[in-house]
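*Asks:* Following is a predicted model, sequence given first.
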Amino acid sequence: MYPTLGDLLGFGLPVDTHGFFVLLGVLAAAAVFVHEARRRGQTDERILYVVMGALVGGAVFMRLGTWLQHVDLRQNASLAEQWLYGNRSILGGLVGAWLGVHVAKRLTGYRTRTGDLFAPAVALGMAIGRVGCLLTEQPGTPTGLPWGITLDDAAAARTGMPAGVPLHPSFAYEIAFHLVAFAAIWWWLRRRSLPPGETFVWYVAAYAVFRFLVEFVRGNEVAWAGLTRPQLFLLATIPLVLARILWQVRRGAYRGATVSTGSTTEGVPV
């Protein structure tokens, strides 16, 4: 475990590991987003407000996404306590970013779909940001697999996990997923003429299913019926996302999808 990365420029200021990789992920995502926007010709200045909406919405919901943990509201932390000391939620951040984008579009009148710009950017940003989680947070449940992470006494005491016991590197699984997703979007899906915005929907659907499964080895608190709170949230949202994809399929939205082959395109089934 590496909660800090040493001193910043030798001035005696510790660099928070988690924050450093989150910032690195945001910068990488921004670079990919700008590249895709230019490649697709989406250079309307209003798109900057859409990005700001995503960042603000994601930041707010990431911090407050774990606030409502008890039906009795008196058992939850105050909003101020949650903001200052509460756990961060990637799922909450994604929901907040989605809401922020739609609010920004409504305020600015920007109507062009932006999901195809966000999909590769978010995938790469998530892969990099999760490195910070891997280096600082509770790895996962005990495992007999050879790639398990074994904590020393100090790391075990800090994370509340047993020392000397191999643990699932659940965040490494997520990093691998997002890297594969980024590669698939960058070299395959972006070459296909899918309906505008659908690339992001596919990515979110795939991540939601993957995250539901990886929660079984994450080690989060079981909330109800053997499921964690993220799994309960996903149990309600996955059918909605899959239903949207099915609706698009049934209305024939993917029927005319094409794949680029040099300077020409040929129809392919999807």
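*Replies:* Great, that's in hand.
*Asks:* drop to CA atoms for contacts and neighbour counts, all remaining ones
*Replies:* Will do.
*Asks:* Distance check, residue 92 against residue 249.
*Replies:* Here residue 92 is placed at a distance of 28 Å from residue 249 (Cα to Cα, to the nearest Å).
*Asks:* quick one: which of those two has more around it?
*Replies:* residue 92 (22 against 13; other Cα atoms under 10 Å).
*Asks:* Was I right to think that one contacts residue 65?
*Replies:* Yes: at 4.6 Å, residue 92 and residue 65 qualify as touching, with contact defined as Cα atoms under 8 Å.
*Asks:* and the comparison structure, right after this:
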Amino acid sequence: MLIYPEIDPIAFQLGPLKVHWYGIMYLIGFSLAWILGAKRAKHPNAVITKDQVSDLIFYGALGVVLGGRLGYILFYNLPTYINTPLTIFKVWQGGMSFHGGLIGVLVAMWLYAHKINRRFFEITDFIAPLIPLGLMMGRIGNFINGELWGRPTDLPWGMIFPHAGDSIVRHPSQLYQAALEGVVLFIILWLFSKRPRPIMAVSGLFLMGYGIFRFLAEFARTPDAHLGFIAFDWMTMGQILTLPMLIIGGLLMGLAYFAKEE
């Protein structure tokens, strides 16, 4: 068993301003997306110029934060926010939904594509490889907050999470997700997108890759206490929300390569 490294969620304080590690992780994630976007903008025939990367990331950041927060409220914890609506602003405490953030980013990319007169899927293909390392940083933020802990395990790297309120040794599922949805998915998408691909292919691979990794990681993650298992006594809300991603991702990949052959 490993010892959970309890970290103060507040990185530092400047007078009354408390800077939380969770927010810093998001800032690092957006910074990595900007660096990778600037690198991709140098590729021949890139649909985004280096000067446009900052605006692209700004639109994406708004989509992540607004969509992620609203998605968490709608998908995971609507009654709580109805009773205490001001809690919606306490983003430093966690409570962000990837699926809501994805919807927010898609809306933001549609608006940005319209602004620069590009096709929607040209933009989503461009940003798809920029997303996974940001997801990784978000999961590290979850780990620092001691939230979204895993299910019981007897594996040697299991941990006791104090916020779980018990002494059960659990999977560090946040780190599993950081590795799979972050590092592994980034490598797959980055290598895949280095060569010219038909439009929609990179977007489709992102949806399928994330869907597979998230579906698998949910087996090690404790379901939200107020939701439990949603279907068949084993499917979680995260897995249910991921199924449309797998279907849509597969359709996009099929359309991309079918259209190319046509």
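*Replies:* Thanks, I have the structure now. Quick caveat, the model's predicted, so the values are computed rather than measured.
*Asks:* ok, and for stretch 197-211 of the first structure, which residues are buried?
*Replies:* 197-208, 211 (16 or more other Cα atoms under 10 Å).
*Asks:* for stretch 8-17 of the first structure, same thing?
*Replies:* So for stretch 8-17 of the first structure, counting by 16+ other Cα under 10 Å, buried means 16-17.
*Asks:* and the end-to-end length of it?
*Replies:* 11 Å.
*Asks:* Can you tell me the SS state at residue 259 of the first structure?
*Replies:* strand (DSSP: H, G, I helix; E, B strand; the rest coil).
*Asks:* Return the residues in contact with it.
*Replies:* 191-193, 265-268 (Cα atoms under 8 Å, 6 or more residues apart in numbering).
*Asks:* Ranking by neighbours, what's the top pick from those?
*Replies:* Most surrounded of the contacts of residue 259 of the first structure: other Cα under 10 Å gives residue 192, at 20 neighbours.
*Asks:* Please report how far the closest residue to that residue other than its chain neighbours lies from residue 161 of the first structure.
*Replies:* Distances taken as Cα to Cα, 6 or more residues apart in numbering put residue 259 closest to residue 192 of the first structure, at 4.5 Å, once the chain neighbours are dropped. As judged by Cα to Cα, residue 259 of the first structure and residue 161 of the first structure stand 48 Å apart.
*Asks:* Over to residue 86 of the first structure?
*Replies:* For residue 86 of the first structure, the distance to residue 161 of the first structure - Cα to Cα - is 19 Å.
*Asks:* More neighbours: which of these two?
*Replies:* In terms of neighbours (other Cα under 10 Å), residue 161 is the more surrounded of residue 86 of the first structure and residue 161; the figures are 21 against 18.
*Asks:* So that one sits against residue 138, correct?
*Replies:* Yes: the criterion here is Cα under 8 Å, and residue 161 of the first structure meets it with residue 138 at 7.0 Å.
*Asks:* thinking again about what came up before, after alignment, which residue of the second structure pairs with the residue nearest to residue 192 of the first structure?
*Replies:* By TM-score structural alignment, residue 259 of the first structure lines up with nothing in the second structure.
*Asks:* Roughly how far does residue 259 of the first structure sit from residue 189 of the first structure?
*Replies:* 9 Å.
*Asks:* One more: residue 178 of the first structure?
*Replies:* Taken as Cα to Cα, the span from residue 178 of the first structure to residue 189 of the first structure is 14 Å.
*Asks:* Look at the two and report which has more neighbours.
*Replies:* Under the neighbour definition other Cα under 10 Å, residue 178 of the first structure and residue 189 were set side by side, and residue 178 has more, 24 against 19.
*Asks:* The more buried one and residue 102 of the first structure: what is the separation?
*Replies:* From residue 178 of the first structure to residue 102 of the first structure the distance is 24 Å (Cα to Cα).
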